[in-house]
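In: no sequence on this one, just coordinates:
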């Protein structure tokens, strides 16, 4: 079942820190304001931004080159949490339904539904095209589901002692990486970790782990394959301003994982898959303290905008950013604001707001496909 722990920040979520909460937001927001089309209502474009509307239980679509928005592009399952793309297909993780649903990008027709099992609370997904598989972190079951990309079926479920309320999953070469929050209560976490599994013809085998620290709450990961690194957002505990990013060296796998850098960003940071401006090597974080950033200066990583001086501060006490994607072609950031039900377009030059578009209920996890 879906719980308040299913957020891109600390388990039990930012809304648990407010006096309202998810149920209150549902009551205020209700159902999608516009009818949800049963098929694609706008022509396919070469570049498209997708995001899940967690409370509306739809996927939204924004086409940057035509500035066209479809707030509710097509319906999905219960409490969608994450989205991925591969080979013209859109994969949506439905936390409430314990499933992954797959859609054709050109028509939005549903191609399949993969049921993962009762009580899994799937949270995030990563595609390994070279291995013909998708990997799903099951938050409440301490497991990792493996989905075959051809048959769209679950072929196995991995259980390992290192998986403790796993939240994010990523792929690096022949390894699958899983971040575990070690959730205990809203204000208490055990030793968080990142675990690597080796992909082989025999399935997944444990390779190595790195402990990120007590109460570190590692939320999401971003692999930088050119440097053999994974960047892990450490959200910390609820109501604290203790966010960090730890940069881990993956080049010695399967022998081990080593820490290269640790950056104090403050806030409650979360890294989204597309939140890296590759040309300038600037990384962007979203969270309750606004949009934060850091960069590689040629020798090491350095924070550019921390929680005391964010790129973009939150819009108010009930506002937080639930994802950021980089549009390098237009030199813009595309940012989802969960409580405000909005998509913000932010120019990177001067970081000024170009537009703020009303979307649907609870936008999350923007993914730019190009």
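Out: Thanks, I have the structure now. Remember, predicted model here, so these are calculated numbers, not experimental data. Residues are numbered from 1 along each chain as shown.
In: all contacts plus neighbour counts: C-alpha atoms, from now on.
Out: Fine.
In: ok, the closest residue to residue 240 other than its chain neighbours to residue 171 distance?
Out: In space, and not counting its chain neighbours, residue 240 is closest to residue 267: 7.5 Å by C-alpha to C-alpha, 6 or more residues apart in numbering. For residue 267, the distance to residue 171 (C-alpha to C-alpha, to the nearest Å) stands at 26 Å.
In: and what of residue 155?
Out: Residue 155 is 18 Å from residue 171, by C-alpha to C-alpha.
In: still on that earlier bit, wait, the residue nearest to residue 240 sits on residue 286?
Out: No. With contact defined as C-alpha atoms under 8 Å, residue 267 does not count as touching residue 286 (9.1 Å).
In: who has more neighbours out of these two?
Out: residue 286 (32 against 27; other C-alpha atoms under 10 Å).
In: list the residues that contact that one.
Out: 268, 269, 270, 271, 292, 321, 322, 323, 324 (C-alpha atoms under 8 Å, 6 or more residues apart in numbering).
In: presented hereafter is structure B, for comparison with structure A:
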């Protein structure tokens, strides 16, 4: 089986090659875009990061009933604005959606219902990665200087910079605290805990090599580590930041990735297979729900489990638009769509 390091080494090498490919341009006269929908509610935003070094990031939308699909909605609604270079992630607070645009060093804010632009944040950002909202503020991880920057969620004013001094990646708010994953590209084993009242680091949690996913359910934080040696799911009580349980996966499921929790089920991927376990299970089956064609690093470039469905994207090596497939929880194909370049995430807007 391929190791994480092998896969990410290929990703780095291919990223250089992709500079030579022409990206799909949002102003291409050969493309006819529909009028904006009346509202982008009761559906899923699909974030398309675009080609690295080219400002062709975009957002697609599909309704929950899978009947309505619209591509490049940021441009459709805001034709005079460019989303930017590498749309990394999205977050929400009240009526606003925050789109983190990594290489452009900005956050575009839109109304989550109409997708009309509301403003842009640039102050203090240094290759931003992920965003989370808590108590009227948004917290953003910055990969080039290992900080978390804090902004007013309504005025967009910069309020503080928190030095973490180690890798910062995914970020979660739970039980009145902020948790930052200190791992990326298959390397790292720690989670930093931040007190948002003082903007100070209060704890560092060791959860296991190959940390790649964190997610909250209730007051429990779940962390998936998938290394070459072993994969495991760690459960953390956010009342006292103590590890309360660890589930070690079978040896056949090393390098597990892409954890997502839907209801009482934990989903994850390994290789080109999708797997699941109950949120309170103490063992894990190595029988996959379904598999997808293996397309090197761009397999499962985006993955999410939302309301009984599983959303999967194949980035097609970044030389073509992504192919998104929506499955039932049993692995039946429900819909397939062609989205933008490099679809990397799925965000429900209900």
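Out: Good, I have the coordinates. What you see is a predicted model; the values in this text were computed from it and never measured.
In: ok, back up a step: of the contacts of residue 286 of structure 1, which belong to strands?
Out: Judged by DSSP state E, the contacts of residue 286 of structure 1 include 292, 321, 322, 323, 324 as members of strands.
In: just the element for the nearest residue to residue 68 of structure 1 once chain neighbours are set aside, please.
Out: The spatial neighbour of residue 68 of structure 1 that comes closest, neighbours along the chain excluded (C-alpha to C-alpha, 6+ apart), is residue 62 at 5.7 Å. Counting by DSSP states H and E, the element that carries residue 62 of structure 1 is strand 58-63.
In: quick one: that strand to structure 2 mean distance?
Out: Mean deviation of strand 58-63 of structure 1 relative to structure 2 after superposition (mean C-alpha distance after the TM-score superposition for structure 1): 1.1 Å.
In: contacting residues around that strand?
Out: Contacts to strand 58-63 of structure 1, defined as C-alpha under 8 Å, 6+ apart, come from residues 36, 45, 47-53, 68-77, 80, 359-360, 363.
In: of those residues, buried ones?
Out: Taking 16 or more other C-alpha atoms under 10 Å as the criterion, what is buried in those is 36, 48-53, 69-77, 80, 359-360, 363.
In: the alignment partner in structure 1 of residue 247 of structure 2 sits in which helix or strand?
Out: Matched across to structure 1, residue 247 of structure 2 falls on residue 262, judged by TM-score structural alignment. Secondary structure from DSSP H and E places residue 262 of structure 1 in strand 258-264.
In: relative to residue 65 of structure 1, how far out is residue 24 of structure 1?
Out: In terms of C-alpha to C-alpha, residue 24 of structure 1 sits 36 Å off from residue 65 of structure 1.
In: residues contacting residue 290 of structure 1?
Out: Counting by C-alpha under 8 Å, 6+ apart, residue 290 of structure 1 has contacts 267, 307, 310, 311, 312, 313, 314, 320, 321.
In: how about 6 Å then?
Out: Residues in contact with residue 290 of structure 1 (C-alpha atoms under 6 Å, 6 or more residues apart in numbering) are 310, 312, 313, 314.
In: closest to residue 139 of structure 1 among these?
Out: Set against residue 139 of structure 1, the nearest of the contacts of residue 290 of structure 1 by C-alpha to C-alpha is residue 314 (27.5 Å).
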